[in-house]
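Student: Provided below for reference: sequence and predicted model.
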Amino acid sequence: MRKSLVVFFTLVLMFPVPLLFGQSPVKIAVVGLTHSHVNWILGREAKGDVEIVGIVEPDNALANRLMSRHNLSEELLYPDMESLFSAVKPEAVTAFGSIYQHLEVVEACAPRGIHVMVEKPLAVSMEHAKKMADLARKHQIHLLTNYETTWYASNHEVKKQLKDNVIGPVRRVIVNDGHEGPMEIGVNQEFLDWLTDPVLNGGGAVIDFGCYGANLMTWLMDGQKPISVTAELKQIKPDIYPKVDDEATILLEYPNTQGVIQASWNWPFSRKDMEVYGKTGYLLAKNNTLLLSRKEGQKQEKAENLSPRENPYNDPFSYLAAVVRGKIKVEADDLSSLENNLVVVEILDAAKESAKKGKRIYLK
């Protein structure tokens, strides 16, 4: 008996758990390589839960550079989605092209029954988002949106404590997301070309970083839409970003809560954090695992270092695989859900309209 246990645990260490128990990895295709977040999946440690069966990228120089960096076979590369689908049948696709191209990906995948995960945000506009949602629902595919902050243990602890009424009713939420600017931090040129294009990205910092706050705020409010959206967009560096905003402040009005989204390409350092103020205390999610808090009766702030979330809730591709295999049911108020991210795009559309017209925009 003891020898059998030793053999079992030796196998667990040698092989990924899904393979050990006969679960085949989910076949995934990567469509587009221009988004620098694509390195997240190309360089991902093999866990046995997903297998890349194809990569679509018409830019051969870019494809060769990235695939060589990650030791991926040239045989995986296809010039377009039609070529890919005629050769292989992925179960899911991860989209890493421009936000404008998300609609095209869903139009190709949904009728084939292929699930889709896009990088944030869901779409460049509500026009695109509604078409994508209609296709996903008609063909009964999962359409998920990935944000880095979805996997933060600190954010989920904040949500848990709000549910437990630890700091009372939420009065104000401030979400801060930004960095020095895409040019300043040295993103690859292929990414920069569309990230700073008002059509291909839908805007500048308001889209790139404003979506994080809209996603988190909608989640904290259990899917509730804001009553109104008020925004100010600025071009602090028009010489670098002549076509889009590089600074955005968005105010969200709820019956008893105010949301403040601060999105920037002008900060001295990169940051992704969230401040939640309730009637009897506050919770500050400073990064992935650090949570600061002060509650009624406490004389000083408390710091707590949380453990990272457990698989498959710590990684977008493990999560995608679990969803495709039916191990996780995506609820409407989840961070990755279609329902949440339709509200996100509606907020971003309203923010752009508010800044353009110089007035508050009421949501229908």
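Tutor: Received the coordinates, thanks. Residues are numbered from 1 along each chain as shown.

Student: only C-alpha atoms for contact and neighbour calcs from this point on.
Tutor: Fine.

Student: Where is the longest helix in this protein?
Tutor: helix 338-357 (DSSP state H).

Student: For that helix, buried residues please.
Tutor: Buried residues in helix 338-357, counted by 16 or more other CA atoms under 10 Å: 338-355.

Student: Where does Thr150 sit: helix, strand or coil?
Tutor: Of the three states, Thr150 takes helix under DSSP: H, G, I helix; E, B strand; the rest coil.

Student: residue contacts, it?
Tutor: 335-336 (CA atoms under 8 Å, 6 or more residues apart in numbering).

Student: what's the distance between it and Asn215?
Tutor: 9 Å (CA to CA, to the nearest Å).

Student: in which helix or strand would I find Asn155?
Tutor: Using DSSP states H and E, Asn155 sits in helix 153-163.

Student: and the comparison structure, right after this:
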Amino acid sequence: MIKNHLVTIFIVMITTSFYAQQKQVGLGVVGLSHGHVGWILGREDFGDVALVGIVETDLELAKRLAKEYNFSMDLVFETIDEMVAAKNPEAIAAFGNIYEHLAVVEFCAPKGIHVMVEKPLAVSLDHAKKMEELARKHKIHLLTNYETSWYPSNVRAKEILTNGTIGELRKVIVRDGHRGPKNIGVNKEFLEWLTDPVLNGGGAIMDFGCYGANLLTWLHKGKKPNSVTAVTQQLQAENNPRVDDDATIILTYDESMAILQPSWNWPMGRKDMELYGTLGAVYADDRNQFRLRMAEGYDGFKEETFNLEERRSPFDDPFALFAAVILGELRLEPYDPYSLENNIISMEILDAAVQSAKKGETIYVK
């Protein structure tokens, strides 16, 4: 018993020593109005990221969240200049509206501060290109966080496509969305800019169309579509008077096509993807449930269902991944969903979709 007790103490000492020596990335948060900000405010301390400062001009919002997540108002600054001067963060996570992403990068890039924004990268292709130029000029990491990047089901789908199990890819269908921001009860600060065509760049077409654009660019290893055709509707004018709330986007590639269905009109929240090949299909039904269906005869098939385990760190958490990239412990694969090169192409797709919906015509991608 004494021996076992000593072994336990030894293990605890080694573990404690490891975390004490582990390099932490000092992270600043700019903006608190994004509904996803709880991911960092309520995150456990894993020893990889230290929240050093917050920028928020709405002090009532900051106080409300400070009470909810138990952080000190001493961390809160009214300007990014003040926070960076006082706290010297190595990285910034942007949790304000999408229009502000460009301003965050304009401030951070010349100072060598790495940036991660919530999806999508920007409100427009013009903003995205300016951000790309700054990131490359000043050699900072500029990542975009998509929840679907963490999904084991999406990773398995790409593995099966790559190894040829379902044959050559012919069609992709991606469906994302929920009942709408107001209907699901997002906070008022989030709702104000989500339904603003300037601050969000559009409605559902931007908010959820970006997921499909991002996944398609990843699946196609950076290959752009030949054409983009989009139709939008406003089915909840009382809730979303200034933006679309339903969209269908059709993309053509040389040997396949894709259909994206971003919507604020689904009866339930969803983020799912279907890949159809010449031999079979895969269904990433949600984060963990995955189905493989192989064709048999005319309309027969054999289907297997898998409940997948979560991915291993740092691929199960955006901040762990951000820290690993900054510290040089991880190098993203080409056109990874988080990567800048992926998200520039994703913005080209979204830009073409918005143009197509406005003009009522197909946009051919250069």
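Tutor: Cool, got the structure. Everything numeric in this text was worked out from a predicted model, so none of it was measured.

Student: quick one: TM-score?
Tutor: The pair, once superposed, lands on a TM-score of 0.96 when counted by TM-score structural alignment, normalised by the length of the first structure; 361 aligned residues with a CA RMSD of 1.5 Å.

Student: returning to what we had before: comparing the helix holding Asn155 of the first structure with the second structure, how large is the average distance?
Tutor: Comparing helix 153-163 of the first structure with its match in the second structure after superposition yields a mean distance of 0.7 Å (mean CA distance after the TM-score superposition for the first structure).

Student: Would you mind pulling up the elements that that helix packs against?
Tutor: strand 281-285 (3 or more CA pairs under 8 Å, 6 or more residues apart in numbering; DSSP states H and E).

Student: quick one: the strand it packs on to helix 153-163, angle?
Tutor: Relative orientation of strand 281-285 of the first structure versus helix 153-163 (axes from the mean of the first three to the mean of the last three CA atoms, to 10 degrees): 160 degrees.

Student: List the contacts of whichever helix or strand comes after strand 281-285 of the first structure.
Tutor: Downstream of strand 281-285 of the first structure, the first helix or strand assigned by DSSP H and E is strand 290-295. Strand 290-295 of the first structure is contacted by residues 154, 166-167, 280-286, 300-306 when judged by CA under 8 Å, 6+ apart.

Student: hang on, the earlier thing: quick check: the following helix or strand past the longest helix of the first structure compared with the second structure, mean distance?
Tutor: The element immediately downstream of helix 338-357 of the first structure (helix or strand, assigned by DSSP H and E) is strand 361-362. Here the mean offset of strand 361-362 of the first structure against the second structure after fitting is 0.3 Å, by mean CA distance after the TM-score superposition for the first structure.

Student: in the second structure, what residues pair with strand 361-362 of the first structure?
Tutor: Mapping strand 361-362 of the first structure onto the second structure (TM-score structural alignment) gives residues 363-364.

Student: okay, now Glu192 of the second structure: neighbour count?
Tutor: 16 (other CA atoms under 10 Å).

Student: Distance-wise, check Pro152 of the second structure relative to Gly164 of the second structure.
Tutor: 19 Å.

Student: Repeat that for Ile363 of the second structure.
Tutor: Counting by CA to CA, the gap from Ile363 of the second structure to Gly164 of the second structure is 31 Å.

Student: More neighbours: which of these two?
Tutor: Ile363 (21 against 14).

Student: Which positions in stretch 174-183 of the second structure come out as buried?
Tutor: Neighbour-count burial for stretch 174-183 of the second structure, counted by 16+ other CA under 10 Å, picks out 174-182.

Student: Okay, helices next: where are they in the first structure?
Tutor: Under the criterion DSSP H, helices of the first structure are mapped to 2-14, 17-20, 39-42, 60-69, 81-87, 102-109, 126-139, 153-163, 182-185, 189-195, 205-208, 210-220, 316-324, 338-357.

Student: residue contacts, the most centrally placed residue in the first structure?
Tutor: Per CA atoms, centre = their mean, the C-alpha nearest to the average position across the first structure is that of Tyr147, at 1.7 Å. Going by CA under 8 Å, 6+ apart, Tyr147 of the first structure touches 119-120, 212, 336.

Student: one more time with 10 Å
Tutor: 118-121, 211-212, 215-216, 316, 335-336 (CA atoms under 10 Å, 6 or more residues apart in numbering).
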